[in-house]
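[1] below are the sequence and a predicted model for it; my questions follow.
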Amino acid sequence: MSASTPSLLAAAREAAAHQHYPQGALYMVATPIGNLADIGLRALQVLSLVDTVACEDKRHTAALLQGYGLHKPLLALHEHNETEAAQTVLQRLQEGQRVAYVSDAGTPGVSDPGARLAAAVTAAGLRCVPIPGASSITALLSVAGFTHQAGGWNGRFVFAGFLSPKAAERQREVQQIGADARACVLLEAPHRIEALAKELASLGERPLTVGRELTKQFEEVAQLPAREFPAWLLAGAHRTRGEFVLMVHPQAAASGEETALDAAALRTLDLLLAELPVKTAVRLCAEITGQPRNALYDAALARRKTAPETDAD
């Protein structure tokens, strides 16, 4: 990318220099998740403008900036020193400096350091400016294709990030994911992916979309039943390498009008619907029975549609 660096930085200035970049502000800058070409023009403009770049790994960030022809003073701020380093950032902001924060890849504060820094800056009454960019989460969402499933997809998903490294806790978390009708996005590192795959296999036929090394040279996206995930990993020696983002698809509707809600939950729902509006009845029923709220909501709508009309009092 170095051959085109001057024109790239010129394009960033042309596109973004007219915007206001206040002094004494922290800029949370999203960086590429693997492909240098995925940097945003506004991110480049901010990185060229700031006085300091706080970062998760100084060596990694120095190489990243060099790829764009940039050289900036770097300040290490990672999960082990975030609270202390945040005080240094605050001091520089109070002096009127512009400071950017970048993690090793993607958006700071999303399964990466940065959240405590942003909280400290906000608590001090200083400005924290988001500079969005590449995301493995939305990248996988865009190719997972939910609409073929029964009932379609309503756009709701849960971001679970990295599950617990402890086997018993991870198993409990996967059980919770299986009980939730919504889509769920997970992240995982290569050294733990086989253990996670064994847990996810318990979800049986529920569809799973696997993204490995997204945006990189050996990117791979596959969709398969969750039970087949361990075998898929073992089908190629390279498949346990690289960073993973996984999507457990929404729970498909059962062959009837409702998903697999137990009889007691449906009875409770009927009693509540007789006295309350749908949303209130569904919320209370979910709290009482522990059944998925989305499934209860679909069941409530179906019951309202099929209920016989009564004479008005």
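    It's in.

[2] from here on, just use CA atoms for contacts and neighbour counts.
    Noted.

[3] all strands in the chain, in order from the N-terminus.
    In order along the chain, the chain carries the following strands (DSSP state E): 25-29, 52-55, 74-76, 99-102, 127-131, 157-162, 183-188, 207-212, 220-225, 244-248.

[4] I131 touches Y21, doesn't it?
    No: under the criterion of C-alpha atoms under 8 Å, I131 makes no contact with Y21, lying 11.3 Å away.

[5] mind checking which of these two has more residues around it?
    I131 (19 against 16; other C-alpha atoms under 10 Å).

[6] so who does C128 touch?
    Residues in contact with C128 (C-alpha atoms under 8 Å, 6 or more residues apart in numbering) are 25-28, 118, 121-122.

[7] now these: which count as buried?
    25-28, 118, 121 (16 or more other C-alpha atoms under 10 Å).

[8] could those go into TSV alongside distance to Y101?
    Listed next are these as TSV, based on distance: C-alpha to C-alpha, whole Å:
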residue	distance to Y101
A25	11
L26	7
Y27	6
M28	5
A118	10
V121	12
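
[9] so how far is V245 from the residue lying closest to A124 once chain neighbours are set aside?
    Sequence neighbours aside, L90 is the residue nearest to A124 in space, at 8.0 Å (criterion: C-alpha to C-alpha, 6 or more residues apart in numbering). For L90, the distance to V245 (C-alpha to C-alpha, to the nearest Å) stands at 33 Å.

[10] and stretch 219-231, end to end?
    For stretch 219-231, the end-to-end distance is 19 Å (C-alpha to C-alpha).

[11] please compare the first structure with the one that follows:
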Amino acid sequence: MRARPSSNYGPDTEPGSTGRTFLIGGQLLNAPKPAPGLYLVATPIGNLGDITLRALETLAGVDIIACEDTRVTRRLTERYAISAELKPYHEHNAVMARPKILERLAQSASIALVSDAGTPLISDPGFKLVREVSAAGFPVIAVPGASSVLTALSVAALPTDRFFFEGFLPAKEVSRRARLAELARIDATLVMFESGNRVQETLKDLAAVMAGRDAAICRELTKLHEDVRRAPIAELAKTADTLETRGEFVLVMGPPPKDAEVMTQHDLDDLLRSSLVRDSVKDSVAHAVELSGRPRREVYARALELAKELRGGDGEA
């Protein structure tokens, strides 16, 4: 196949030149061209056998498959003998690619959007494209399927009636702990992604901020070396240094215990006063936010008031 510019979504092949077929169990099946529009197609998060029949038919029938990495998506299309053309759509070329996708849709093209794994737009590029395609009046159709968020929730053995998806946490420790302190106030199961090179430190931060909660570490879900560990977060943090860090991680934190103590305003004031005697306002606020789970803005305002009382100044340090 000849090389094509990465941002070229023009009609460089004749309509109907793709085979519009796919292969399952040695049987070649026909795939009709879908009606014009943008199709958000979920792909497997690991095991390529998790693709749905509707997804295969859609991917085989569209004019173009827009994907994060053509090399990743090609492994899927080659597995099922799909010959639809692959075009990159990712955060680095999105500004150039979106107008070309809209132009092809105006020419009655059918286009599938996929991420490297799972459901498009979930911690992956695509929101701006969907917004512009919808605003332009073109159909946007979901073809649902695999999702690492829902897969992790289903195997974590934690409450699923209410959950909050955070995505990736901040990379820097101070920002990460501050964000975890905010998340600690949510009365629901928490689901978050983490990379292998940060998962050990994140587990320790989770234990420091959300002590007492049950948790699950889900690694390489649906893949050959799938591993799910379930235990109180304090126990998981103690063994974090022995954790295999290769692969993709989903961390699931149970909701706060019903008998968890809530820090009163009086308790917060006592904590701030004791900290302000020896630490700066900035450090005292960071410590109080971590322990109380209250918003930083609220704690900072109270710290300034108490600092003025204690030091007789403007409270800044």
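    That came through fine. None of these values were measured; they are calculated from a predicted model.

[12] could I get the TM-score for this pair?
    The TM-score (TM-score structural alignment, normalised by the length of structure 1) is 0.73; 248 aligned residues with a C-alpha RMSD of 2.5 Å.

[13] now for L271 of structure 2: what does it line up with in structure 1?
    Using TM-score structural alignment, L271 of structure 2 lacks an equivalent in structure 1.

[14] what segments of structure 1 are helices?
    In structure 1, the helices defined using DSSP state H lie at 5-16, 41-49, 58-67, 82-94, 115-123, 136-144, 167-179, 193-200, 229-234, 263-273, 278-289, 293-306.

[15] would you point to the one among those helices that's packed deepest?
    helix 41-49 (a mean of 21; mean count of other C-alpha atoms under 10 Å).

[16] got the contact list for that helix?
    So helix 41-49 of structure 1 is contacted by 9, 11-13, 15-17, 21, 27, 29-31, 53, 70, 98, 100, 131-133 (C-alpha under 8 Å, 6+ apart).

[17] try it again with 6 Å
    With C-alpha atoms under 6 Å, 6 or more residues apart in numbering as the test, helix 41-49 of structure 1 has contacts from 12, 16.

[18] so which bit of structure 2 is it matched to?
    Mapped onto structure 2 using TM-score structural alignment, helix 41-49 of structure 1 covers residues 53-61.

[19] average offset between that stretch and structure 1?
    Mean deviation of stretch 53-61 of structure 2 relative to structure 1 after superposition (mean C-alpha distance after the TM-score superposition for structure 1): 0.5 Å.

[20] chain center to that stretch: distance?
    Here stretch 53-61 of structure 2 is found 24 Å from its chain centre; the criterion is C-alpha atoms, centre = their mean, to the nearest Å.

[21] can you tell me what part of structure 2 stretch 176-190 of structure 1 aligns to?
    Stretch 176-190 of structure 1 maps onto residues 182-196 of structure 2, going by TM-score structural alignment.

[22] and that stretch, which residues are buried?
    Buried-residue list, stretch 182-196 of structure 2, by 16+ other C-alpha under 10 Å: 182-185, 188-195.

[23] could you do stretch 210-229 of structure 1 as well?
    Within stretch 210-229 of structure 1, the residues that qualify as buried are 210-215, 221, 223, 225-229, counting by 16+ other C-alpha under 10 Å.

[24] and that stretch, how far apart are its ends?
    9 Å.

[25] so how far is that stretch from its chain's centroid?
    Chain-centre distance of stretch 210-229 of structure 1: 16 Å, with C-alpha atoms, centre = their mean.

[26] pull up the aligned stretch in structure 2 for it.
    Aligned by TM-score structural alignment, stretch 210-229 of structure 1 corresponds to residues 217-236 of structure 2.

[27] closest one of the buried ones among the contacts of C128 of structure 1 to R170 of structure 1?
    Relative to R170 of structure 1, the closest of the buried ones among the contacts of C128 of structure 1 is A118; by C-alpha to C-alpha it sits at 28.5 Å.

[28] what residue of structure 2 matches up with that closest one?
    Structural alignment (TM-score structural alignment) places A118 of structure 1 against V130 in structure 2.

[29] and for A85 of structure 1?
    Using TM-score structural alignment, A85 of structure 1 pairs with A97 in structure 2.

[30] just A139 of structure 1 next, same as before
    So, by TM-score structural alignment, A139 of structure 1 is matched to T151.

[31] how near is the nearest residue to its match once chain neighbours are set aside to V155 of structure 2?
    Of all residues beyond its chain neighbours, the one nearest T151 of structure 2 is L221 (7.6 Å), with distances taken as C-alpha to C-alpha, 6+ apart. The spacing between L221 of structure 2 and V155 of structure 2, counted by C-alpha to C-alpha, is 10 Å.

[32] farthest-separated two in the buried residues of stretch 182-196 of structure 2?
    The most widely separated members of the buried residues of stretch 182-196 of structure 2, counting by C-alpha to C-alpha, are R185 and S195 (24.0 Å).

[33] residue contacts, V62 of structure 2?
    Residues counted as contacts of V62 of structure 2 (C-alpha under 6 Å, 6+ apart) are 33, 110-111.

[34] and E194 of structure 2, by the same measure?
    E194 of structure 2 makes contact with 168, 249 under the criterion C-alpha under 6 Å, 6+ apart.

[35] now do 7 Å
    168, 249-250 (C-alpha atoms under 7 Å, 6 or more residues apart in numbering).

[36] who wins on neighbours among the residues you listed?
    Within the contacts of E194 of structure 2, most neighbours by other C-alpha under 10 Å means V250, with 25 neighbours.
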